[in-house]
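A.B. asks: Sequence first, predicted model second:
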Amino acid sequence: MSKRALEGKLAVVAGFTDPTAALEQYPTPPDLAAHIVHLADLRGDVAGHTVVDLGAGTGMFALGAALRGAARVVGLELDRDALAVARANERRVGARTPIHWVNADATRAPLCFGEPDAATPDAITVLMNPPFGAQSGNEHADRRFLETVASFADVSYSLHNAGSEEFVESFVDDAGGEVTDAFRATFALDRQFDHQTAERRELDAEAYRIEWD
């Protein structure tokens, strides 16, 4: 499936029905999700692998990985309502790989993959758009997600607020990993919370590919 075709499939993914500001529930645009999944697949990090979408929201990354032929996909999300939408989205896009939806806190992910064998993929890839920590009381939220990722992933792709390079590289270095790729991303967000003043604004972000020991 081409990147354009993947984007077209993801374009039908429904967003949050009642987003929560404290959880920073902003949807990942289908074009950006398709771009990241496409890059991950080109790097050999999707097809035949276990892919985990941490803080899956309504399932954008999990669905993209399932459409691109991951061996198995796990979408972990705290919000039950969002998870219900994600399950409906799975039926809507007709993903080729079944997705295991888990209702849990991504910072305390109840995941145990065991030792790889002939029947189990030998690599774990995380795709995620964690909360940036922009809300009061939710500072450093993306750090807590990275701490979880470092505990079980072989490689991860994540979105962060613009200006996060020093933080991400320092954290990854301390954890014994390596940032192999980084690029800027800009995407539009429609107004969905009372504290937002503009009907639509451009959000500057950064995406990172990280290899973990």
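C.D. replies: Arrived safely.

A.B. asks: Going by C-alpha atoms from here, please, whenever you check contacts or count neighbours.
C.D. replies: OK.

A.B. asks: what's the host helix or strand of A82 in contact with?
C.D. replies: Following DSSP states H and E, one finds A82 within helix 80-93. With contact meaning CA atoms under 8 Å, 6 or more residues apart in numbering, helix 80-93 is reached by 9-10, 12-17, 56-59, 63, 77, 99, 101, 103.

A.B. asks: That helix: what's the following helix or strand?
C.D. replies: Past helix 80-93, the next helix or strand by DSSP H and E is strand 99-103.

A.B. asks: From the chain's centroid, how far away is the next helix or strand after that next one?
C.D. replies: Heading C-terminal from strand 99-103, the first helix or strand you meet, by DSSP H and E, is strand 124-128. Put simply, strand 124-128 sits 7 Å off its chain's centre (CA atoms, centre = their mean, to the nearest Å).

A.B. asks: Comparison target, given below:
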Amino acid sequence: MKKITRKKHLEMKLQSIPTHPKPKVGLEQYTTPSVIASDLIWNAFTLGDIDGKNVIDLGCGTGVFAIASALMGANYSIGVDIDNDSIELANVTKDKLNAVNVNFIVSDICQFNESLNVDTVFQNPPFGSQKNADSGQDLKFVKKAIDLDFNVLYSFHMASTEEFLIKYYYNHNLEITHIFRYKFPIPKIYDFHTKEKQDVDVIVIRAIKK
């Protein structure tokens, strides 16, 4: 596999990863755009968090962060998601992109108990962009990451919760080293959507254990 040397080339690769085949409103499934995924992965690569590392993508959907990590030289990467439809598509896509050392597992992340040596965690959980969404789903992912005994965590959250999250991470012995900011496009895919697209301000927190 030819090594990717430019962020634009990574973005072009990730553009071929399909969206959720049957998005389920209860799971708040929105596909991470390739431009955001490639930017975050490239930053993580630059910070030494991917090449030669063991990576896990919690709530991986169709596998964008697991596959991207593999393309950027991860030792191995694992994607975990409760949605079987998304995992089936992720498995097809990894083969098309020749992403080696990638494995996908169907599981609720809260019940995922495999013993793994994890260096880097990526997660884009339900972060509460819907008015009627269950609050605190993203924090369940943070707690699971802590259980996995990671070195570095990259986690998506609503930007409006930043002040609370800074305290939450601190109280859980996590040191925030970087905060990346994105406009996350929410497309019209559910019946209750009234706009063709709405941009939501999100942050991605990079944290290490104190």
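C.D. replies: The structure has been received and is ready for your questions. All of these numbers come straight from a predicted model, not from anything done at the bench.

A.B. asks: Show the buried residues in the contacts of helix 80-93 of the first structure.
C.D. replies: 9-10, 13-16, 56-59, 63, 77, 99, 101, 103 (16 or more other CA atoms under 10 Å).

A.B. asks: I'd like to know how many residues surround the aligned partner of L42 of the first structure in the second structure.
C.D. replies: Structural alignment (TM-score structural alignment) places L42 of the first structure against T46 in the second structure. T46 of the second structure has 11 neighbours, counted by other CA atoms under 10 Å.

A.B. asks: So which residues of the first structure form strands?
C.D. replies: 50-54, 72-77, 99-103, 124-128, 155-161, 178-190, 200-211 (DSSP state E).

A.B. asks: got TSV for those strands, with distance to A33 of the first structure too?
C.D. replies: Converted to TSV, those look like this (distance: least, CA to CA, whole Å):
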stretch	distance to A33 of the first structure
strand 50-54	12
strand 72-77	15
strand 99-103	17
strand 124-128	9
strand 155-161	10
strand 178-190	11
strand 200-211	11
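
A.B. asks: still on that earlier bit, the match of L42 of the first structure and V152 of the second structure, how far apart?
C.D. replies: Distance, T46 of the second structure to V152 of the second structure, using CA to CA, to the nearest Å: 13 Å.

A.B. asks: do the same with P21 of the second structure
C.D. replies: For P21 of the second structure relative to V152 of the second structure (CA to CA), the value is 30 Å.

A.B. asks: ok, how many other residues are close to K22 of the second structure?
C.D. replies: Based on other CA under 10 Å, the number of other residues close to K22 of the second structure is 11.

A.B. asks: Kindly report the same for A70 of the second structure.
C.D. replies: 26.

A.B. asks: Please apply the same query to the one 4 residues further on.
C.D. replies: The number of residues packed near A74 of the second structure is 23, by other CA under 10 Å.

A.B. asks: can I assume it is in contact with N54?
C.D. replies: Yes. A74 of the second structure lies in contact with N54 (CA atoms under 8 Å); the separation is 6.2 Å.

A.B. asks: In the second structure, what range does stretch 183-200 of the first structure match?
C.D. replies: Alignment note (TM-score structural alignment): stretch 183-200 of the first structure is matched to residues 180-197 of the second structure.

A.B. asks: Same question for that stretch: list its buried residues.
C.D. replies: Buried-residue list, stretch 180-197 of the second structure, by 16+ other CA under 10 Å: 180-182, 184-186, 189.

A.B. asks: Tell me the counterpart of H100 of the first structure in the second structure.
C.D. replies: Match for H100 of the first structure (TM-score structural alignment): N103.

A.B. asks: which residue sits closest to its match, ignoring its sequence neighbours?
C.D. replies: I78 (4.8 Å; CA to CA, 6 or more residues apart in numbering).

A.B. asks: What is the burial count for the one you found?
C.D. replies: If we define neighbours as other CA under 10 Å, then I78 of the second structure has 24 of them.

A.B. asks: Can you tell me what E166 of the first structure aligns to in the second structure?
C.D. replies: Under TM-score structural alignment, E166 of the first structure pairs with E163 in the second structure.

A.B. asks: What is the neighbour count of its match?
C.D. replies: For E163 of the second structure, using other CA under 10 Å, the count is 9.

A.B. asks: Test my guess that V25 of the second structure contacts D191.
C.D. replies: No. Counting by CA under 8 Å, V25 of the second structure stays clear of D191, with 9.3 Å between them.

A.B. asks: residues contacting the closest residue to G177 of the first structure other than its chain neighbours?
C.D. replies: Nearest residue to G177 of the first structure, sequence neighbours excluded (CA to CA, 6+ apart): W212, at 4.3 Å. Residues in contact with W212 of the first structure (CA under 8 Å, 6+ apart) are 150, 153-156, 175-178.

A.B. asks: gap between whichever residue in the second structure pairs up with W212 of the first structure and T177 of the second structure?
C.D. replies: With TM-score structural alignment as the criterion, W212 of the first structure lines up with K209 in the second structure. Counting by CA to CA, the separation of K209 of the second structure from T177 of the second structure is 10 Å.

A.B. asks: again, but for K8 of the second structure
C.D. replies: 25 Å.

A.B. asks: and those two? which has more neighbours close in?
C.D. replies: Each of K8 of the second structure and T177 has its neighbours counted (other CA under 10 Å); K8 has more, 15 against 10.

A.B. asks: What is the equivalent residue in the first structure for that one?
C.D. replies: Checking TM-score structural alignment: K8 of the second structure goes with R4.

A.B. asks: Skip the chain neighbours and tell me the closest residue to that match.
C.D. replies: A34 (7.9 Å).

A.B. asks: how many other residues sit next to Q111 of the second structure?
C.D. replies: 9.
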